[in-house]
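Asker: Here is a sequence with its predicted model. Questions after.
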Amino acid sequence: MCRWIAYTGKPIFLDRLVTQPAHSLVKQSLDSKLNITASGKLLTTNGDGFGIGWYGSHDDPGLFKDDLPAWHDENLKHICHQVKSHTFFAHIRATTTGDIQRTNCHPFSYKNWLFQHNDHVTQFESIRRELQLDIEPSLFPELKGTTDSETFFLLALTYGLTERPKEALQRMVKRVLKALRNNDPTGALNLSCALSDGKTLYTLRFSYNEEAMTQFYSTHSHCFGDFEGPDEKMPSESTVVVSEPLDKASEKWTEIPNNTFTTVVKNNVTIEPFLDESEADSV
């Protein structure tokens, strides 16, 4: 179980989301309010590593990741204060799959793409080999860690993510569901993903056999929290998507429905159905 944020719009410094808000991502690493596990337990601490990914003057994104807790790394604070970006991701990790190591920290990247997510899949160790055999051989060397997250990303790339993001994610989810059911007919899959090519932000919220993990978006000028001064507003034509809001003012945030695929360009947010119920049940 993890927490993440994704921003796209007019360039801002990363610290305006990652460290400054009343319930910033770094503060969520110690005191998450909505990170509910499959058993219904509130997981308040996300201390198994962190990562940031951002787009600047190059097509490929910059990355900074470590297996330290986000609240423990002063470098993260300084980098976020200096780096300005029009599209960036940030992620804090609470692992259920994969060791605590840098290669397992999000976001993951491939060429100009970034991917991060909060997920749960039943008994990944039992289906990992089956899923990884489907990864395109030319992409297999990109597999550096041991998480289900990285496997899902490489499967989506195999299925055409760079050309058809929604269709590739649909194929990935169906493939995972097939493997899951073959191994455990009562198993669960839960995905809250963000991905970008540096121009468009996409998100997926999907669950099977358990309650979906939370996902919200906002274009509200004060969604960063209640700060003094007019310069702390979110710029116009910008959107932030989060696992949980960055303050306690929930009216500033719109919950993204379960089983949907969202496309964001600046402050234009398009939410569409992801999989028909019959498709998920018939895989």
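Answerer: Perfect, I can see it now.
Asker: alpha carbons only for contacts and neighbour counts from here, please
Answerer: Noted.
Asker: residue ranges for the helices of the chain, please.
Answerer: Shown for the chain, the helices assigned by DSSP state H span residues 15-18, 25-31, 74-82, 124-132, 148-158, 165-183, 277-282.
Asker: would a markdown table of these with distance to Ile92 and mean neighbour count be doable?
Answerer: Below are those laid out as a markdown table (distance: least, CA to CA, whole Å; neighbours: other CA atoms under 10 Å):
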| stretch | distance to Ile92 | mean neighbour count |
| --- | --- | --- |
| helix 15-18 | 10 | 23 |
| helix 25-31 | 6 | 24 |
| helix 74-82 | 12 | 14 |
| helix 124-132 | 20 | 16 |
| helix 148-158 | 13 | 23 |
| helix 165-183 | 23 | 19 |
| helix 277-282 | 29 | 11 |
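Asker: this is the comparison structure:
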Amino acid sequence: MCRWLAYSGSPILLESILYKPQHSLIDQSLHARLGPHTTNGDGFGVGWYGEGDEPALYKCVDPVWNDRNLKELSRQIRSRLMFAHIRASTGTPVQQTNCHPFRHGKWLWMHNGQIAGFAGVKRELVMAVDPALYGSIEGSSDTEVFFYLALTFGLAENPPAAVQRAVGFIERTCRAQGIEHPMRMSVAASDGESLWAFRYSSEGVPPSLFYSTDVQALREQHPEIEVFRTLSDESRMVVSEPLGELAGVWNEVPPSSWGRIREGQDQVGPFIPAAH
């Protein structure tokens, strides 16, 4: 599978979340603890919202621990909303167009998990993508098709409903081909204003996913840690696995749930695949 993190809050340098934590995403690329693969070396990508109308992307097919350019850039890139992803392919080729995050307009999307039996249902899934969006699909991965199905089903208008409709459609399509448990997923999506996270599995055991504790509470629990004093109360992270072992920092996202992080408007709800 893969490992990923998403951050929303006070503008910070990318290196502060990619390189500096005890169990950083760079460390997880070689020593992941909670995923099925210890090594996640099939490419990587980062996405961030800056000055433009659309988020910026940097992707590479090399293992992330080997990329000197990322280390240099991360010392200078500062953003209030960032995505980072390290890939362990589930079968599609190791190529730049298959690296996460995926972008369409102002949206970013990344995923840990898989659509089971994807090769056998790919044509039917792709044909359900809105024709106006179809030409924007660049790669061959199940994640990108999933993203464009969510866009087709209304991601811009109502993200939870759109992702639930996309998953419902994928499950029905796969089960019609005899695939009993089609979906395992932890997903992050953003339009630059809100950060959305989704955790679900067709068989009830989804990939791991955690969110960070309220910063105000962390200041009280750990007054000795300087970084907690510099972050706004609205700052949050969502991660595939904790970036360290400091007590009280990380909380598991419940299975079959979605969450939204936005200034003053955090929300949580149940994730139930919907009929198309």
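Answerer: Yep, that arrived. From a predicted model like this one, the values you see are computed outputs, not experimental measurements.
Asker: who's in contact with the closest residue to His37 of the second structure other than its chain neighbours?
Answerer: Spatial nearest neighbour of His37 of the second structure, excluding adjacent residues (CA to CA, 6 or more residues apart in numbering): Met1 at 6.5 Å. Contacts for Met1 of the second structure (CA atoms under 8 Å, 6 or more residues apart in numbering) come out as Gly35, Pro36, His37, Asn40, Arg87, Ala88, Ser89, Thr90, Asn112, Gly113, Gln114.
Asker: Ok, Leu114 of the first structure next?
Answerer: Leu114 of the first structure is in contact with Gly53, Pro61, Pro107, Phe108, Leu195, Ser196, Asp197, counting by CA under 8 Å, 6+ apart.
Asker: how about it, what's its match in the second structure?
Answerer: In the second structure, the residue matched to Leu114 of the first structure (TM-score structural alignment) is Leu108.
Asker: about what we covered before: so which of the contacts of Met1 of the second structure belong to strands?
Answerer: Residues of the contacts of Met1 of the second structure located in strands (DSSP state E): Asn112, Gly113, Gln114.
Asker: so how far is Ser194 of the second structure from the residue lying closest to Pro11 of the second structure once chain neighbours are set aside?
Answerer: Nearest residue to Pro11 of the second structure, sequence neighbours excluded (CA to CA, 6+ apart): Arg80, at 4.0 Å. Distance of Arg80 of the second structure to Ser194 of the second structure, computed by CA to CA, to the nearest Å: 11 Å.
Asker: With Leu155 of the second structure instead?
Answerer: 12 Å.
Asker: In terms of neighbours, single out the busier of those two.
Answerer: Leu155 (22 against 15; other CA atoms under 10 Å).
Asker: so what corresponds to the more buried one in the first structure?
Answerer: Checking TM-score structural alignment: Leu155 of the second structure goes with Leu161.
Asker: Longest strand in the first structure, by number of residues?
Answerer: Max-length strand for the first structure by DSSP E is strand 2-13.
Asker: Tell me the mean distance between that strand and the second structure once they are aligned.
Answerer: For strand 2-13 of the first structure, the mean deviation from the second structure after alignment is 0.4 Å (mean CA distance after the TM-score superposition for the first structure).
Asker: tell me what that strand is packed against?
Answerer: If you count contacts as 3 or more CA pairs under 8 Å, 6 or more residues apart in numbering; DSSP states H and E, strand 2-13 of the first structure packs onto helix 25-31, helix 74-82, strand 84-93, strand 113-121, strand 239-242, strand 260-265.
Asker: Between those, which one is closest to Ile5 of the first structure.
Answerer: Of all these, strand 239-242 sits nearest to Ile5 of the first structure, with 4.4 Å by CA to CA.
Asker: for stretch 211-227 of the second structure, which positions count as buried?
Answerer: Using 16 or more other CA atoms under 10 Å as the test for burial, stretch 211-227 of the second structure gives Tyr211, Ser212, Asp214, Val215, Leu218, Arg219.
Asker: how close does the first one get to Cys60 of the second structure?
Answerer: Per CA to CA, Tyr211 of the second structure is found 27 Å from Cys60 of the second structure.
Asker: what do you get for the fourth one?
Answerer: To Cys60 of the second structure, Val215 of the second structure is 33 Å away according to CA to CA.
Asker: quick one: what's aligned to the residue nearest to Pro11 of the second structure in the first structure?
Answerer: Checking TM-score structural alignment: Arg80 of the second structure goes with His86.
Asker: just to revisit the earlier point, now, among the contacts of Met1 of the second structure, which is nearest to Arg260 of the second structure?
Answerer: When these are ranked by distance to Arg260 of the second structure (CA to CA), Asn112 comes first, at 17.9 Å.
Asker: Relative to Lys59 of the second structure, how far out is Glu95 of the second structure?
Answerer: One thing to correct before we go on: residue 95 of the second structure is Gln, not Glu. Between Gln95 of the second structure and Lys59 of the second structure the computed distance is 10 Å (CA to CA).
Asker: Identify the contacts common to these two.
Answerer: By CA under 8 Å, 6+ apart, the residues touching both Gln95 of the second structure and Lys59 are Gly43.
Asker: between the two, which one's more packed in?
Answerer: More crowded of Gln95 of the second structure and Lys59, by other CA under 10 Å: Lys59, with 23 against 16.
Asker: Tell me how many other residues surround the match of Arg80 of the second structure.
Answerer: His86 of the first structure is flanked by 19 other residues according to other CA under 10 Å.
Asker: Does it touch Ile12 like I think?
Answerer: Yes: at 6.5 Å, His86 of the first structure counts as touching Ile12 under the criterion of CA atoms under 8 Å.
Asker: Can you get me a residue count around Arg260 of the second structure?
Answerer: For Arg260 of the second structure, the neighbour count with other CA under 10 Å is 20.
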